[in-house]
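Asks: need the 3D shape of this:
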Amino acid sequence: MLLALKLKLFKLFFNPVFLSCVFSWFFAQFIKTIINLCLRRIHSIGELFEYLVWQTGGFPSSHTALVTSLCTSVAFRNGIESDIFMLSACLMMITIRDALGVRRANGIHAKTINQMGKELSEKNIIKYKPIKEVLGHKPMEVVVGALLGFFIGLAFSTL
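Replies: The predicted structure follows:
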């Protein structure tokens, strides 16, 4: 029983679809981290780790890279007429729409609310604690993430 579980986990970690998803996400995060290091936005090891593993927003979109890689890999393995491809394509469309629209709009709103709160706080009208500004993506960040994901998915599917 335990041996069968280990074998299934081993197969998962060598599945080309899984590997393309993980690699595309990590590579996009790595590029984002290098860019922020060059722009001197990272000031500590903690911030470096946060950018490398967790930071959202920025160039390129790691979410878009991951779902595009998933969609590309599934298309090569199962064909574009398969149900699993349709599911991955829908997931890709939802993720990209969210990155460009909802998350971006929320970030803009949070920034405006924080600015208003800061001004009211400076005038001693209210005490204001800033809310988190969730970063969405600009269209170019999403396009580059999609291209990155497509080419990584293509590489893992054909090699």
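Asks: from here on, contacts and neighbour counts on C-alpha atoms
Replies: Fine.
Asks: how about the secondary structure of the nearest residue to residue 95 once chain neighbours are set aside?
Replies: Excluding the flanking residues, the one nearest residue 95 by C-alpha to C-alpha, 6 or more residues apart in numbering is residue 64, at 6.7 Å. Recorded secondary structure, residue 64: helix (DSSP: H, G, I helix; E, B strand; the rest coil).
Asks: could you also give me the structure for this second sequence? I'd like to compare it with the first:
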Amino acid sequence: MSNRGLGTALLAVGAAQLLKLPWHYARTGKWDWRKVVGSGGMPSSHSSGVTALAAYTATKYGIRTPAFAIASMLGIIVMYDAMNIRRHAGEIAIQVNDLDADVERLAGHHPGIYHKRRKEKLKESLGHQPAEVAAGALLGAAIGLLGALTARSK
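Replies: Coordinates of the predicted model:
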């Protein structure tokens, strides 16, 4: 890839996605290959990618450059979104998915209440806990630094 910064960021995303598989296995004792392509979970691949790009840019070009400012702001927005907005949307999805069981339980006590169960559940694993974002950021920083230090100078 001719853009080493982009390649480093994409490598960090891929590494985080691959690490989700053994992490999930360690927690549950089950292999879930959907974790490799899914969102949410440990570590955050979004955080890993944007942090790798910022670390690469800072190391290669310095922290006083517009490129580092752009990479840093992108990282702040992405990590904020992952920990707050997307995580809360996932928590709401859990509550919506539980509504069917709640309505059916209530209907059992009130004959004549008809309830049609949803065919598909909403996706619940959307965002990240702060520890997942932090782990992704640490992984990304290490990969970004390594990418910059091993790049050829032009």
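Asks: let me see the TM-score of these two.
Replies: The TM-score (TM-score structural alignment, normalised by the length of the second structure) is 0.82; 141 aligned residues with a C-alpha RMSD of 1.7 Å.
Asks: residue contacts, the residue nearest to residue 95 of the first structure?
Replies: Residue 64 of the first structure sits next to 92, 95, 96, 99, 142, 145, 146, 149 when contact means C-alpha atoms under 8 Å, 6 or more residues apart in numbering.
Asks: among those, which ones are in helices?
Replies: 92, 95, 96, 142, 145, 146, 149 (DSSP state H).
Asks: out of those, which is nearest to residue 129 of the first structure?
Replies: Comparing these against residue 129 of the first structure with C-alpha to C-alpha picks out residue 95 as the nearest, at 29.9 Å.
Asks: surely that closest one meets residue 63?
Replies: Yes - judged on C-alpha atoms under 8 Å, residue 95 of the first structure makes contact with residue 63 at a distance of 7.1 Å.
Asks: grab the nearest non-local neighbour of the residue nearest the centre of the second structure.
Replies: Central residue of the second structure (C-alpha atoms, centre = their mean): residue 44, 3.6 Å from the mean position. Nearest in space to residue 44 of the second structure, with sequence neighbours left out and distances taken as C-alpha to C-alpha, 6+ apart, is residue 136 at 4.6 Å.
Asks: tally up the residues packed near the aligned residue in the first structure for that neighbour, please.
Replies: Using TM-score structural alignment, the partner of residue 136 of the second structure in the first structure is residue 145. Residues near residue 145 of the first structure, counting by other C-alpha atoms under 10 Å, number 27.
Asks: in TSV, list the ones in helices among the contacts of residue 64 of the first structure along with distance to residue 79 of the first structure.
Replies: Supplementary listing: those in TSV, determined by distance: C-alpha to C-alpha, whole Å:
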residue	distance to residue 79 of the first structure
92	16
95	21
96	22
142	25
145	23
146	19
149	18
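Asks: pull the most distant pair out of those residues.
Replies: Every pair of those checked by C-alpha to C-alpha; the farthest is 95 and 149, at 13.1 Å.
Asks: with neighbour numbers in mind, choose between those two.
Replies: Between residue 95 of the first structure and residue 149, residue 149 has the larger neighbour count (other C-alpha under 10 Å), namely 32 against 17.
Asks: any figure for the gap between that one and residue 103 of the first structure?
Replies: 20 Å (C-alpha to C-alpha, to the nearest Å).
Asks: for residue 62 of the first structure, same thing?
Replies: Residue 62 of the first structure is 14 Å from residue 103 of the first structure, where distance means C-alpha to C-alpha.
Asks: who's more crowded, the two?
Replies: The residue with more neighbours, out of residue 62 of the first structure and residue 103, is residue 62; 30 against 18, by other C-alpha under 10 Å.
Asks: starting at the chain centroid, how far to stretch 67-80 of the second structure?
Replies: Remark: stretch 67-80 of the second structure is offset 15 Å from the chain centroid, using C-alpha atoms, centre = their mean, to the nearest Å.
Asks: average offset between that stretch and the first structure?
Replies: Compared with the first structure after fitting, stretch 67-80 of the second structure deviates on average by 0.8 Å (mean C-alpha distance after the TM-score superposition for the first structure).
Asks: and stretch 94-104 of the first structure, end to end?
Replies: 14 Å.
Asks: what does residue 92 of the first structure align to in the second structure?
Replies: Using TM-score structural alignment, residue 92 of the first structure pairs with residue 75 in the second structure.
Asks: pretty sure that match is touching residue 52, no?
Replies: No - shown here, residue 75 of the second structure and residue 52 do not form a contact pair, counting by C-alpha under 8 Å, at 9.3 Å.
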